[in-house]
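In: I'll drop the sequence and a predicted model, then ask my questions.
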Amino acid sequence: MKRLLPIVAVAVLAIAGGAYWMNTQQSAPVAGVTNIEPVSSDGADVETSGIVEMMMGADDAPITIVEYASFTCPHCATFHTQVLKPLKADYVDNGKVKFIFRDVYFDRFGLWASMVARCGGPEKFFGITDILMETQSEWTRAGDPTAIAGSLRKTGRLAGLDDDTLQACLQDEDKAKALVGWFQENAAADNVSATPTLIIDGEKHSNMSYDALREILDAKLGE
């Protein structure tokens, strides 16, 4: 489980370098999270209304699960492949659970991955997320930031996004700031300090196995 840094810093995520944009000779600039304009501890000073909640399942499902996860968190990748997949098949697809994925950013690479996953809109988000989580150990270790950005673009292309669309998403400075503010706002509201964290009908839970999660859900459903 990865633990969050205190949600009070100017940039929230202090990473090496001093520029908001990462400039390289090999590729166009990519949005980062260093030196983001000051925001309050709950993200209230940043306009976040344009950020879309990524969810799947029926709106009227009797149970709502919110997962806080980072694209660079190994435990989140394990949860995604070992817990979320059977959860979707057994509870989400049949209308028992509405599942909401909320991004958490430990570093600029997790933010870039989120921007690529969101680049195709809600229709492509979970498909791209599946690829990013399943290949996390590969793209996070691709090398320097340029290589990692290149690997993320490759994932976007596999999902049917063209290079111009991907670059526009990765260069969207306002979106990057809004996502960080949105993350702060959500994490403060739900008192999230580590990933993955689950909020099941408003009750916070730490990482768990599928069997443990199924026990909680079946008890709620009276099954």
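Out: Sure thing, it's come through.

In: make it CA atoms for all contacts and neighbour counts henceforth
Out: Fine.

In: And the strands in the protein?
Out: Taking DSSP state E as the criterion, the chain contains strands spanning 2-3, 21-22, 30-31, 54-56, 63-69, 97-103, 194-195, 197-200, 203-205.

In: Redo those as TSV? Include mean neighbour count and distance to Thr129.
Out: What follows is those, written out as TSV (neighbours: other C-alpha atoms under 10 Å; distance: least, C-alpha to C-alpha, whole Å):
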stretch	mean neighbour count	distance to Thr129
strand 2-3	14	18
strand 21-22	18	23
strand 30-31	24	19
strand 54-56	17	11
strand 63-69	22	11
strand 97-103	21	10
strand 194-195	21	16
strand 197-200	20	17
strand 203-205	13	22
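
In: Of the ones you listed, which is nearest Trp139?
Out: strand 30-31 (15.8 Å; C-alpha to C-alpha).

In: pretty sure Ala187 is touching Ala194, no?
Out: No: in terms of C-alpha atoms under 8 Å, Ala187 does not count as a neighbour of Ala194; the distance is 9.5 Å.

In: Between those two, which contacts overlap?
Out: When contacts are counted by C-alpha atoms under 8 Å, 6 or more residues apart in numbering, Ala187 and Ala194 have no shared neighbour.

In: circling back to that earlier point, need the strands of the chain in TSV (columns: distance to Leu111).
Out: Shown next, in TSV, are the strands of the chain (distance: least, C-alpha to C-alpha, whole Å):
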stretch	distance to Leu111
strand 2-3	15
strand 21-22	13
strand 30-31	8
strand 54-56	15
strand 63-69	12
strand 97-103	8
strand 194-195	15
strand 197-200	18
strand 203-205	24
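
In: got a list of what the closest residue in space to Gly156 that isn't next to it in sequence touches?
Out: Nearest residue to Gly156, sequence neighbours excluded (C-alpha to C-alpha, 6 or more residues apart in numbering): Val116, at 6.2 Å. Shown in contact with Val116 (C-alpha under 8 Å, 6+ apart): 128, 152-153, 156, 166, 169-170.

In: take the one below as the second:
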Amino acid sequence: MRMWMVAAAASVVMAPAAAQNWAETVSVTPKGGVLIGNPAAKVKLVEYGSLSCGTCAQFHTNGLPPLKAKYLAGGKVSYEFRSFVRNGPDYAGSLIAACLPAKPQLGMLDAMFEGQGAWLQPYMKVQPADMQGVAALPMAQQFVRLAELGGLYGFAATRGLPEARARACLADAALIEKVAANRKEAVEVHGLTGTPTFVLDGKTLDGVLDWSALDPKLAAAVG
């Protein structure tokens, strides 16, 4: 009996540690993007996406799960989402998401993509006079007002971001500039003309809009 117990204890001690699932690691990059996976991964994938882009929402829903399972979990590939703003609601939504730490920020992006139709719907009813009023405001107040028009404060509050904090982020000049800088880099460095645009190890992937087109590119990069 004693020898059996010793052998059993030894087997427990010698059991290999479970491999780390890098798909559960989320961080915020210096550029303000949300990175999933091993920050030191050999292969680096960046998506420039828009929160109001239907194709981006489809990738987030249908492409991100297999991307995590096949490439991110093992640590060889990292994926970074950078917001490419196309309009006022995009900007307001991006600033609200950027208000949060890494994992809650990813959760907010998930909610915005999954509920894209619902949170964008109020903006369909905004009148031209309202938008003229927004344009007349100082930059620091424009996104605060846009969030009011779209009812984004309620959307954010139910997902863990109090209204007072959301208002502060929407008026944060440094945060506004960081979002603008990502857009500028996407256009000037990567030649972005639409969303989503994927950049793999610094190279823009032309014509890649969904998982079926992205998968073979990643497979070739991983080798």
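Out: Nice, I can see it. Please read these numbers as outputs of a predicted model, since none were measured by experiment.

In: circling back: in structure 2, which of the contacts of Val116 of structure 1 remain in contact?
Out: Retained in structure 2 (both residues aligned by TM-score structural alignment, their matches' C-alpha atoms under 8 Å) from these: 156, 166, 169-170.

In: of the residues you listed, closest to Ala31 of structure 1?
Out: Leu170 (5.8 Å).

In: Can you tell me what sits against stretch 144-157 of structure 2?
Out: So stretch 144-157 of structure 2 is contacted by 88-89, 92-93, 96, 108, 119-123, 126, 134, 162-163, 166-167, 170-171 (C-alpha under 8 Å, 6+ apart).

In: In PyMOL, how would I select the buried members of these?
Out: Remark: buried members of the contacts of stretch 144-157 of structure 2, expressed as a PyMOL selection using 16 or more other C-alpha atoms under 10 Å:
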select buried, resi 88+89+92+93+96+108+119+120+123+134+163+166+167+170+171
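
In: can you tell me which of the strands of structure 1 comes nearest to Thr135 of structure 1?
Out: Distance to Thr135 of structure 1, taken as C-alpha to C-alpha, is lowest for strand 63-69 among these, at 15.5 Å.

In: In structure 2, which residue range corresponds to the closest one?
Out: Counting by TM-score structural alignment, strand 63-69 of structure 1 falls onto residues 43-49 of structure 2.

In: The matching stretch vs structure 1, average offset?
Out: Aligned to structure 1 and superposed, stretch 43-49 of structure 2 gives a mean residue distance of 0.6 Å (mean C-alpha distance after the TM-score superposition for structure 1).

In: how far does that stretch sit from the chain's center?
Out: 10 Å (C-alpha atoms, centre = their mean, to the nearest Å).

In: swap in stretch 54-65 of structure 1?
Out: Computed by C-alpha atoms, centre = their mean, the chain-centroid distance of stretch 54-65 of structure 1 equals 18 Å.

In: contacting residues for the residue nearest the centre of structure 1?
Out: Centroid-nearest residue in structure 1: Asp103, 2.6 Å away (criterion: C-alpha atoms, centre = their mean). Neighbour list for Asp103 of structure 1: 68-71, 114, 183 [criterion: C-alpha under 8 Å, 6+ apart].

In: which one among those gets closest to Asp60 of structure 1?
Out: Nearest member of the contacts of Asp103 of structure 1 to Asp60 of structure 1, counting by C-alpha to C-alpha, is Tyr68, at 21.2 Å.

In: From what I see, that closest one and Val104 are in contact.
Out: Yes: judged on C-alpha under 8 Å, Tyr68 of structure 1 makes contact with Val104 at a distance of 6.3 Å.

In: Overlap in contacts, those two.
Out: Thr195.

In: What residue in structure 2 is paired with the residue nearest to Gly156 of structure 1?
Out: Under TM-score structural alignment, Val116 of structure 1 pairs with Ile96 in structure 2.

In: Check the gap between its match and Ala10 of structure 2 for me.
Out: The spacing between Ile96 of structure 2 and Ala10 of structure 2, counted by C-alpha to C-alpha, to the nearest Å, is 52 Å.

In: And for Leu95 of structure 2?
Out: 53 Å.

In: same thing with Lys31 of structure 2?
Out: Going from Lys31 of structure 2 to Ala10 of structure 2 by C-alpha to C-alpha gives 48 Å.

In: same question, Ala102 of structure 2
Out: Distance of Ala102 of structure 2 to Ala10 of structure 2, given as C-alpha to C-alpha: 40 Å.

In: Include distance to Ile216 of structure 1 when you put the contacts of Val116 of structure 1 into a markdown table, please.
Out: Output for the contacts of Val116 of structure 1, formatted as a markdown table (distance: C-alpha to C-alpha, whole Å):
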| residue | distance to Ile216 of structure 1 |
| --- | --- |
| Ile128 | 28 |
| Leu152 | 35 |
| Arg153 | 38 |
| Gly156 | 35 |
| Leu166 | 39 |
| Cys169 | 38 |
| Leu170 | 39 |
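
In: which one of the residues you listed sits closest to Lys96 of structure 1?
Out: Distances from Lys96 of structure 1 to these, taken by C-alpha to C-alpha, are shortest for Ile128, at 23.9 Å.

In: how about the helices in structure 1?
Out: Ranges of helices within structure 1 are 74-79, 85-87, 108-119, 122-134, 136-139, 145-158, 163-170, 173-190, 210-221, based on DSSP state H.
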